[in-house]
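A.B. asks: Build me a structure from this.
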Amino acid sequence: MPQLRSGGATLAYTDTGAPPHRPDAPTVLFGHGLLFGGWMFRPQVTALRDRYRCLCLDWRGQGVSPAARDGYDMDTLTLDVLNLLDALGTGPVHYAGLSMGGFVGMRLAARHPDRVRSLSLLATTADGLRPRRARQFRQLAVVHRLVGLRPVRRRAAALAFGATFLDSPGSGPVLAEWERRVRQGSRTGVARAARAVADHPPVADELHGITAPTLVLVGAEDVSTPPADAERIAARIGGARLEVIAGAGHTPTLEQPGAVSRSLRDFLTEADQHP
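C.D. replies: So this is what the prediction gives:
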């Protein structure tokens, strides 16, 4: 995978390049959630790469990006995104972020509106984490750094995926890949990222500054950032569209990949026509 140096960190990313028949195609940049990497958008990249250049960035210490000494806060991750866009010369992008990727996306669109063609927010919140949920992430960070994923696997899976998906026989390969990738990644990096997620400040007061066309997607079974969080985001962004994905929890891109891909494709088609 290609790499970028940003603020002392090494970041891995994937880049499909422009479609052969669309050399000037717009770029879609995907930002993943905690305990994942850009791979969680693989179904959406497959669905969109015939019309868009698709980039997936692995945050510091997650996916295949090595652990960085610092810079796991959402403001620094937003600067990492800007550095990637500058390095690749993409111009304004369609940004799609899930969970912590959404934390970054809201900051990016509110503070740098000229860099964002459209904004898709999946399974995220603008209000910060509730105290109980924040404690869970801090505990997960400590345990995972000391002994790995196994002792907290069941709890982490329940936060990451919905009950319908977890009870489905077809979930096995996805869960196996998720667990394998988490185990192969940096324990230190994941622990630092989990603490940053637990402690990240709200961004709700900045949402009025978002002018890009916005899609807000949430799984009906999401217990980490439930539909009420998505409703508040949509209400604060002028003209935002809210969609609830049935049968999905906090990782709808993998739980209901077809539904998410169709929603994104339809939304991006409309956004491309936005003046």
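
A.B. asks: hey, let's count contacts and neighbours off CA atoms from now on
C.D. replies: OK.

A.B. asks: could you pull out the strands for the stretch 1-150 of the chain?
C.D. replies: Counting by DSSP state E, counting those that start in this stretch, the stretch 1-150 of the chain has strands at residues 3-6, 9-15, 27-31, 53-57, 93-98, 116-122.

A.B. asks: Include mean neighbour count and distance to residue 45 when you put the ones you listed into TSV, please.
C.D. replies: Formatted as TSV, the strands of the stretch 1-150 of the chain follow (neighbours: other CA atoms under 10 Å; distance: least, CA to CA, whole Å):
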stretch	mean neighbour count	distance to residue 45
strand 3-6	16	19
strand 9-15	20	10
strand 27-31	27	9
strand 53-57	24	6
strand 93-98	24	11
strand 116-122	26	14
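
A.B. asks: Now show me the structure for the sequence below, then we'll compare the two:
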Amino acid sequence: MAYVRDTPAAAPGAEPAVYVHGLGGSSTNWTDLAGILAAREDGIALDGQAIDLPGFGYSGRARSYSLDAMAHHVIRWIEHSDRGPVHLFGNSMGGAAIVKAAAQRPDLVRSLTLISPAMPFLDPRRSLQGRVVPLLLLPNAARLAGRRMSAMDPEALADMVIDSCYADPTRYPEQRRLEAIEEARLRHQVPWYAEAYVGSLRGLVGSFLRAYLPGEGSMWRAAARITAPTLVIAGRQDRLVDIRTAPQVAQLIPDSRLMMLEGVGHVAQMEVPRSVARAVFGLLDEISQPAARPVAVPAQEKVRRSVARVRMAS
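C.D. replies: Have a look, this model is predicted:
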């Protein structure tokens, strides 16, 4: 079962959008941004659908939580909804998943917006998640994670997530905090949440390692194949994804733009939704006008350059 949260546009002529959350998140992560993008009256507005990935939010469990499985889930939903091509948004793990989806099915994507995409980086010190990666090797990691989560008060769990994602947790709206606490309570009631969280994190780490091996499974090679106009956004105070990653992604995707935000953490769409919306409106206005697209550098050459840069930075 897949759960989808609709944010219908107020004006006629809106274009379809799909929003994909990150690890441990849900469709509610897009509430504010989707609302702003749907309410526009002086240009292209977006008719939004935010999905709960398998195992998260109100969606059911899955057989696989690999990044490929997440990408296929997004592709299947766009096909099922018959709304494509769509403006596709992804945050963190959701950003990595839609990179794969956009590379595999360019016909389904009108534009791409990546917010702190969890693309490969090799230094675990660059992420708060780095400390738990060794635990993924344990066969009973999901059970241990489930026990830890169930032992935590929902309010404490929600505050921990907010602290790790926000550059300034005091800016988190109280209404959104109450919603986060309610969502934490829901996680206590979902028996497969820990399984989905650990499985997704394992899939993400696996994709990082494969990115530097030969073959078409590399995330960098997938990014180099993207043809859709792309906006890459990241916060300079991100504590979950290496902040050097976003510029590397933007440089690799042929038709891309980069926005780095000072004083912002991992979830710019929640922290500064109006700033993100202005950048998205700029992208929508740009692609609505006929203009020459930049000449793409061959994918093989761009991947070679990107891998070299990442290794030097690590």
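
A.B. asks: What TM-score do the two superposed chains give?
C.D. replies: The TM-score (TM-score structural alignment, normalised by the length of the first structure) is 0.84; 260 aligned residues with a CA RMSD of 2.5 Å.

A.B. asks: Using JSON lines, lay out the strands of the stretch 1-150 of the first structure together with distance to residue 190 of the first structure.
C.D. replies: Listed next are the strands of the stretch 1-150 of the first structure as JSON lines, based on distance: least, CA to CA, whole Å:
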{"stretch": "strand 3-6", "distance to residue 190 of the first structure": "18"}
{"stretch": "strand 9-15", "distance to residue 190 of the first structure": "14"}
{"stretch": "strand 27-31", "distance to residue 190 of the first structure": "15"}
{"stretch": "strand 53-57", "distance to residue 190 of the first structure": "15"}
{"stretch": "strand 93-98", "distance to residue 190 of the first structure": "16"}
{"stretch": "strand 116-122", "distance to residue 190 of the first structure": "21"}
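
A.B. asks: wait, which of those is closest to residue 232 of the first structure?
C.D. replies: Proximity to residue 232 of the first structure (CA to CA) singles out strand 116-122 among the strands of the stretch 1-150 of the first structure, at 12.2 Å.

A.B. asks: Between strand 93-98 and that closest one, find me the angle.
C.D. replies: Orientation of strand 116-122 of the first structure against strand 93-98 (axes from the mean of the first three to the mean of the last three CA atoms, to 10 degrees) gives an angle of 10 degrees.

A.B. asks: one step back: the strands of the stretch 1-150 of the first structure: which one's closest to residue 239 of the first structure?
C.D. replies: Nearest to residue 239 of the first structure, of the strands of the stretch 1-150 of the first structure and by CA to CA, is strand 116-122 at 11.8 Å.

A.B. asks: That closest one vs the second structure, average offset?
C.D. replies: Following the fit onto the second structure, the mean deviation recorded for strand 116-122 of the first structure is 0.6 Å by mean CA distance after the TM-score superposition for the first structure.

A.B. asks: Distance from the chain centre to that strand, please.
C.D. replies: Distance of strand 116-122 of the first structure from its chain centroid, counting by CA atoms, centre = their mean, to the nearest Å, is 11 Å.

A.B. asks: Alignment lookup: residue 225 of the second structure to the first structure.
C.D. replies: If you follow residue 225 of the second structure across to the first structure using TM-score structural alignment, you land on residue 209.

A.B. asks: what about residue 220 of the first structure, neighbour count?
C.D. replies: As a burial measure, residue 220 of the first structure scores 19 neighbours (other CA atoms under 10 Å).
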